[in-house]
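**Student:** need a structure here:
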Amino acid sequence: MQANDDDGVDARVRRRLRELRLQRGMTLDDVASRSNIDVSTLSRLESGKRRLALDHLPRLAAALSVSADELLRAPEVEDPRVRGGAHTRNQITFWPLTGQGPAGGLHAYKIRVSARRRTPPPQLPVHEGHDWMYVLSGRMRLMLGERDFTIKPGEAVEFSTWTPHWFGVVDGPVEAIALFGVHGERVHLHTDHK
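**Tutor:** Here you go, the predicted structure:
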């Protein structure tokens, strides 16, 4: 085997190792304890700072509950389309734009804010996280603390959700792209956050 082939196998196993670990929701510590490989060694293996040794393969495969062949094989090209239906909560309809493995812990949605969502609650909610939105159409009303903003199509906003906040419409429906961290997603989609 030539050096280039070795590098290809090493890189493939590194990608597969990380992919399988993340698919299973495992941390580096989880895999390290199951494989009896030091966590720093495992981290260096995944990042390519250390070369893979043959004795690592069976231990890593067992830790991930796969065969060594499965760890060595090239990953299949999966269907890249994001599947998931619309979800409506508090007069906002959410269409998921990211799948199960969000990049950087963020979930992207296309949202449509109903024309009926015009009145903020008496007390603006606060929660852990950070929200980003880009308005595609309509005029969005965004209240942040004591300030009241009108966000027009083509404008983006980014804010800490520790600031009391609420968003709705100025006059007609609003369509936007929204990025929520895990805490923002939980609040916007799964609780009675107004």
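**Student:** rest of the way, CA atoms for contacts and neighbours
**Tutor:** OK.
**Student:** What is the neighbour count of His127?
**Tutor:** As a burial measure, His127 scores 16 neighbours (other C-alpha atoms under 10 Å).
**Student:** before we move on, what SS does it have?
**Tutor:** coil (DSSP: H, G, I helix; E, B strand; the rest coil).
**Student:** Please tell me I have it right and it contacts Trp162.
**Tutor:** Yes - using C-alpha atoms under 8 Å, His127 is in contact with Trp162, at 5.4 Å.
**Student:** Walking through the chain, point out its helices one by one.
**Tutor:** Per DSSP state H, the chain carries helices over the ranges 3-23, 28-35, 39-47, 56-63, 68-72, 182-190.
**Student:** Now the second one, please; I'll put the structures next to each other:
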Amino acid sequence: MNPNELTLDFSVVRDLRKRAGMTLDDVSQKSGVSIAGLSKLERNQNMIELDTLYRLARVFGLSATDLLNLAESCSAHCKTAEQYTSGPFNFEKVSFKGIDCFQATAKRGGNLSKPEAHGDEFEICWLRSGRIRITLPRETHELSPGQALKFDAALAHSYEILEDSEVTIIHLEKTHRF
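**Tutor:** Modelled structure (predicted):
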């Protein structure tokens, strides 16, 4: 099979095994998958069954979905940031599946009381410089440089810029809990 035609690349199992300092025999013993089957899988010479995927994932402390995702997209993805302004913020944004990363600057006195629409995600605001106040339905937080706040982005929230600020904001789908 031509490597360029692979839709799933399970050589990632070899990478995980070696990083864990395990031999084929170690993985075989822990997963119940034969050494021959593992070897063929690591060389992409056979397809994996769901039960095998599950058992192998557990050996490496992963979910079956995580292992499948690694096999599906084991190469890095490069993107270019988009720039835009929203309220008092000048943003640079990079998005990947499940996560949006923002680098923002804002001038003192700015307010954003209706942040952009959110899906079912968490928001993390990490203040790099300046001072901001974030107001949620039942609480208010004033952040200083180096402080971060994580909250459910579905909650009404507002940002008040108390000093010229630089902020890193992450939107993380709740399916990627931490």
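**Student:** what's the TM-score here?
**Tutor:** The TM-score (TM-score structural alignment, normalised by the length of structure 2) is 0.51; 127 aligned residues with a C-alpha RMSD of 4.1 Å.
**Student:** The helices of structure 1 into TSV, with extra columns for mean neighbour count and distance to Lys110 of structure 1?
**Tutor:** Formatted as TSV, the helices of structure 1 follow (neighbours: other C-alpha atoms under 10 Å; distance: least, C-alpha to C-alpha, whole Å):
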stretch	mean neighbour count	distance to Lys110 of structure 1
helix 3-23	16	25
helix 28-35	17	33
helix 39-47	17	33
helix 56-63	18	38
helix 68-72	17	36
helix 182-190	16	13
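**Student:** Mind checking those for the one nearest to Ile92 of structure 1?
**Tutor:** Taking C-alpha to C-alpha, helix 182-190 is the member of the helices of structure 1 nearest to Ile92 of structure 1, at 9.0 Å.
**Student:** From the contact counts, what lies against the closest one?
**Tutor:** For helix 182-190 of structure 1, the packing partners by 3 or more C-alpha pairs under 8 Å, 6 or more residues apart in numbering; DSSP states H and E come out as strand 87-89, strand 106-113.
**Student:** Can you point out the buried residues in the last one?
**Tutor:** Looking back up the chat, that one is strand 106-113 of structure 1. 106-113 (16 or more other C-alpha atoms under 10 Å).
**Student:** likewise stretch 93-106 of structure 1?
**Tutor:** 93-98, 106.
**Student:** before we move on, the earlier item: what about the helices of structure 1, which gets the closest to Gly138 of structure 1?
**Tutor:** Gly138 of structure 1 lies closest, by C-alpha to C-alpha, to one member of the helices of structure 1: helix 182-190, at 20.1 Å.
**Student:** can you give me the angle that closest one makes with strand 106-113?
**Tutor:** Relative orientation of helix 182-190 of structure 1 with respect to strand 106-113: 30 degrees, computed using axes from the mean of the first three to the mean of the last three C-alpha atoms, to 10 degrees.
**Student:** neighbouring contacts of helix 182-190 of structure 1?
**Tutor:** For helix 182-190 of structure 1, the external contacting residues (C-alpha atoms under 8 Å, 6 or more residues apart in numbering) are 87-89, 94, 105-107, 127-131, 161, 193.
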